[in-house]
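Asker: just the structure for this:
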Amino acid sequence: MAALRAGLLGVGMMGRHHARVLREIEGVDLVAIADPGGDPHGVAGTLPILPDVSALIDVGIDIAVVAVPTAFHEEAALALADAGVHTLVEKPIAHSLDAGQRMVDAFAAAGLVGAVGHIERFNPALQELRKRLEAGALGAVYQITTRRQGPFPSRIADVGVAKDLASHDIDLTAWVAQSTYERVFAQTAFKSGREFEDMIAITGRLASGVIVNHLVNWLSPMKERVTIVTGEKGAFVADTATGDLTFHANGTIPLEWESVSSFRGVSEGDVIRYAFPKREPLRVEHEAFRDAVLGRPSDVVTMEQGQRTLQVVETALDSARAGTAATLTA
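Answerer: All right, here's what the predicted structure looks like:
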């Protein structure tokens, strides 16, 4: 079978990595790159830099990756859908729910694979975590907490921290728990002088009853990417910056210290740090997209799922503005 002819729209900070992986994975041939801003990172090689999505389509491509600013996702995706091109759009799916829904509808109507780049699902720590949860290693899940903090990225100018970063945590939490968000309450802060929020704290509950908490900001000098899942048998800690997964088991040894044993909760048990293969998440994501296009079994993040994540983000922002909890519609 001939390789899928791939086009890439946008070769900025994220697009340059897409270009590398598209050149490396089996069954895909990167044949065209477009970016109205040129090639700041010198990734085009022998390929010319085309001016826009129309020129990209004219080359004749089977699949496309859209890695331009969020505000331009809809225009590019709708043009690609109209041209019959399977498309992976970077997260978030779009700048608004209306725009995201138009994208979902366009790809569904055309019978095309439309995917969203929620890359954390493909992080080895989270994939290992979900496998262990499905195997019953934690028993009943009680709570999922995430922390995603770090310095402000000057390249992000068109959305706030909720859409750019919290969308990762919302998607991965629903995916790990295999449950949708039911209710959220959020608070935001604006400290950097921009029109968009640079800090958000979200608490909520999933339809399964699992309690969730997300702390996300662009105001921390330290970079942190942590997911903690607490349940019946202990707690998993996934560090997605390093791909590490650690299990903290509930203790089974009787306590003889009276002031501690009088607390009728759990006690500290064994701590296990797992060893498992760690593949680059972006490569695994591209392989899932390729497989979906070829009709193979795939865990690609669909546009419908990306739209649901955006709905949760928008609901959280509405909650922060109103100062009240908000319920998600079905």
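
Asker: alpha carbons only for contacts and neighbour counts from here, please
Answerer: OK.

Asker: so who does the residue most central in space within the chain touch?
Answerer: Closest to where the C-alpha atoms of the chain average out (C-alpha atoms, centre = their mean) is residue 118, at 2.7 Å. By C-alpha atoms under 8 Å, 6 or more residues apart in numbering, residue 118 lies in contact with 90, 91, 92, 168, 171, 301, 306.

Asker: mind checking which helix or strand the fourth one is in?
Answerer: Right, the one you point to is residue 168. helix 167-177 (DSSP states H and E).

Asker: outside of that helix itself, list whatever touches it.
Answerer: Helix 167-177 has contacts (C-alpha under 8 Å, 6+ apart) with 91-92, 118-121, 126, 129-130, 144, 146, 148, 180-181, 206, 214, 306, 309-310, 312-313.

Asker: could you point out which element follows it?
Answerer: Proceeding N to C from helix 167-177, the next assigned helix or strand is strand 181-189, under DSSP H and E.

Asker: now do that next one against helix 167-177, angle only.
Answerer: Strand 181-189 runs at 150 degrees relative to helix 167-177, counting by axes from the mean of the first three to the mean of the last three C-alpha atoms, to 10 degrees.

Asker: name the helices or strands packed onto strand 181-189?
Answerer: Packing partners of strand 181-189 (3 or more C-alpha pairs under 8 Å, 6 or more residues apart in numbering; DSSP states H and E): strand 199-206, helix 303-322, strand 326-327.

Asker: if we can go back for a sec, would you list the contacts of residue 118 in TSV and tack on neighbour count?
Answerer: As requested, the contacts of residue 118 are exported to TSV (neighbours: other C-alpha atoms under 10 Å):
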residue	neighbour count
90	22
91	27
92	29
168	21
171	24
301	23
306	26
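
Asker: would you do the same for the sequence below? I want to compare the two.
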Amino acid sequence: MPDKTNQNLRFGVIGCGRIAPKHTESILAIPDAELAAVCDIVPGRAEEFARKYQARPYLDYQEMLRSEDIDIVTVATPSDLHAEIGIAAARAGKHVMVEKPMAMTLESADRLIQACREAGVKLGVIHQNRFNQSVKTLRAALEDGRFGMLTHAQATVRWNRNDEYYQQAPWRGTRLQDGGVLMNQSIHNIDLLQWMMGPAEEVFGFTRTALRPIEMEDVAGAVIKFNNGSIGIIEAASTIYPKNLEETLNIFGESGSVIIGGIAVNRIEAWEFPGSEDEKAGIFAAQKTDPPSVYGFGHREIIENMMEAVRADTVPAVPGEEGRKALEIILAIYKCQETGQPVKLPLVE
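Answerer: Here you go, the predicted model:
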């Protein structure tokens, strides 16, 4: 790959829908990043988006990938296209940032990982909540061994996605193109859960389509047994009345307890370690208010991390192998729903 050490890195965004502004606005806020192009199959949407963010519009991502003016591609399309477009981008010599889920199957996730490896390009999965200050503070305590033996943890998403949300596009809530509340909304928190607790060994869960007119689940509950013997509990719902309530991550060990809450795991609500009263007071005093949306504050930092990985030839914070882990847990929960039996990992699709 060309040396980009002292040059601006140029981005192309594929998909100009609901999440795309978070990517484009974050790119434009980074001094040494440029937004070169945007792409969407809907002509009016692509052109309007390009005018708003001063980029070149494309209707065909294959045509966009032939441009020599793009270094990094961000894939923000419907979920079933993530792997296909990411593979094409890698083969075109572009570094790849892909929205969650990185793929809809483990097989396609593995093909994306392999394509990027063979092309010598970087692959980063957009799990931006790893860059929340609350999550970084928790991770540092975990890496310092302050929890002692981990006992259990809980990841909870209590949000609202009403009928209007699912009617925005025919692919929303479908099995093949989108998934349900686990795959679409809760995957970020499941990523954090497994990142903190370590490799998962066994999964059992239930899903239900309770209120929304969709093919997949709008409510789910699951239990994970991790390799270290600890237990994880997942609660996920897009049915919360009347609006988004919370996304929380609770981690418990023999000598520590931390609860991160807020609308998007953005606020530390409990911080209990031996002799930590002054530390806790400082943490609470420094915290920001809730972000303006559930997308949080982490997009700019994860994009900057990808740029550093490209320049320094290092591994992105959330490489494909990491993004695959939350996907595997969710697919295991889906398999539990089909079979009524616990599922051992690694999952065989």
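
Asker: quick check: TM-score for this pair?
Answerer: For this chain pair, the superposition-based TM-score is 0.87 by TM-score structural alignment, normalised by the length of structure 1; 313 aligned residues with a C-alpha RMSD of 2.5 Å.

Asker: for residue 333 of structure 2, see how far away residue 237 of structure 2 is.
Answerer: 14 Å (C-alpha to C-alpha, to the nearest Å).

Asker: please apply the same query to residue 231 of structure 2.
Answerer: Going from residue 231 of structure 2 to residue 333 of structure 2 by C-alpha to C-alpha gives 15 Å.

Asker: more neighbours, these two?
Answerer: Each of residue 231 of structure 2 and residue 333 has its neighbours counted (other C-alpha atoms under 10 Å); residue 333 has more, 28 against 19.

Asker: residue in structure 1 matching the more buried one?
Answerer: Counting by TM-score structural alignment, residue 333 of structure 2 lines up with residue 316 in structure 1.

Asker: ok, back up a step: which position in structure 2 pairs with the residue nearest to the centre of structure 1?
Answerer: Mapped onto structure 2 by TM-score structural alignment, residue 118 of structure 1 lines up with residue 127.

Asker: same check, this time on residue 217 of structure 1
Answerer: Matched by TM-score structural alignment, residue 217 of structure 1 corresponds to residue 237 in structure 2.

Asker: would you mind measuring from the closest residue to the match of residue 333 of structure 2 other than its chain neighbours to residue 163 of structure 1?
Answerer: Nearest-residue entry for residue 316 of structure 1: residue 186, 5.4 Å, with adjacent residues in sequence omitted and distances by C-alpha to C-alpha, 6 or more residues apart in numbering. Distance of residue 186 of structure 1 to residue 163 of structure 1, given as C-alpha to C-alpha: 13 Å.

Asker: ok, back up a step: neighbours of the match of residue 217 of structure 1, how many?
Answerer: The tally of other residues near residue 237 of structure 2 (other C-alpha under 10 Å) stands at 26.

Asker: just the strands in the stretch 151-300 of structure 1 please.
Answerer: Applying DSSP state E, counting those that start in this stretch to the stretch 151-300 of structure 1 gives strands spanning 181-189, 199-206, 211-217, 224-231, 234-239, 244-250, 268-273.

Asker: same list, these, but as a markdown table with distance to residue 329 of structure 1 please.
Answerer: Below are these laid out as a markdown table (distance: least, C-alpha to C-alpha, whole Å):
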| stretch | distance to residue 329 of structure 1 |
| --- | --- |
| strand 181-189 | 8 |
| strand 199-206 | 12 |
| strand 211-217 | 18 |
| strand 224-231 | 25 |
| strand 234-239 | 30 |
| strand 244-250 | 33 |
| strand 268-273 | 39 |
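
Asker: tell me which of those strands sits nearest to residue 279 of structure 1.
Answerer: For residue 279 of structure 1, the closest of the strands of the stretch 151-300 of structure 1 is strand 244-250, at 12.0 Å, according to C-alpha to C-alpha.

Asker: just checking, what packs against that closest one?
Answerer: helix 124-134, strand 234-239, strand 268-273.

Asker: thinking again about what came up before, surely the match of residue 333 of structure 2 and residue 188 touch.
Answerer: No: Residue 316 of structure 1 lies out of contact with residue 188 (C-alpha atoms under 8 Å); the separation is 9.4 Å.

Asker: so the aligned residue in structure 2 for residue 8 of structure 1 is in which element?
Answerer: Alignment note (TM-score structural alignment): residue 8 of structure 1 maps to residue 13 of structure 2. Assigned by DSSP H and E, residue 13 of structure 2 belongs to strand 9-14.

Asker: now for residue 271 of structure 2, how many residues are close by?
Answerer: Neighbours of residue 271 of structure 2 (other C-alpha under 10 Å): 18.

Asker: do the same with residue 28 of structure 2
Answerer: When neighbours are defined as other C-alpha under 10 Å, residue 28 of structure 2 has 15 of them.

Asker: rewinding a little: what's near enough to touch the match of residue 8 of structure 1?
Answerer: Residue 13 of structure 2 touches 20, 23, 24, 35, 37, 38, 39, 73, 74, 75, 76, counting by C-alpha under 8 Å, 6+ apart.

Asker: so which of the residues you listed belong to helices?
Answerer: Counting by DSSP state H, these place 20, 23, 24 in helices.

Asker: test my guess that the last one contacts residue 35.
Answerer: Yes: in this structure, residue 24 of structure 2 is within contact of residue 35 by C-alpha under 8 Å, at 7.0 Å.

Asker: check the offset of stretch 18-38 of structure 1 from the chain's centre.
Answerer: Using C-alpha atoms, centre = their mean, to the nearest Å, the mean C-alpha position of stretch 18-38 of structure 1 is found 21 Å from that of the whole chain.

Asker: what would the ones in helices among the contacts of residue 13 of structure 2 look like in JSON lines with distance to residue 274 of structure 2 and neighbour count?
Answerer: As requested, those are exported to JSON lines (distance: C-alpha to C-alpha, whole Å; neighbours: other C-alpha atoms under 10 Å):
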{"residue": "20", "distance to residue 274 of structure 2": "43", "neighbour count": "20"}
{"residue": "23", "distance to residue 274 of structure 2": "40", "neighbour count": "22"}
{"residue": "24", "distance to residue 274 of structure 2": "43", "neighbour count": "23"}
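
Asker: now, which of these sits nearest residue 257 of structure 2?
Answerer: For these, the minimum distance to residue 257 of structure 2 (C-alpha to C-alpha) is 33.7 Å, reached by residue 23.

Asker: what sits against the aligned residue in structure 1 for the closest one?
Answerer: Residue pairing (TM-score structural alignment): residue 23 of structure 2 is matched to residue 18 of structure 1. Going by C-alpha under 8 Å, 6+ apart, residue 18 of structure 1 touches 8, 65, 282.

Asker: redo that, cut-off 10 Å
Answerer: With contact taken as C-alpha atoms under 10 Å, 6 or more residues apart in numbering, residue 18 of structure 1 is in contact with 8-12, 24, 30, 43, 65-67, 282-283, 286.
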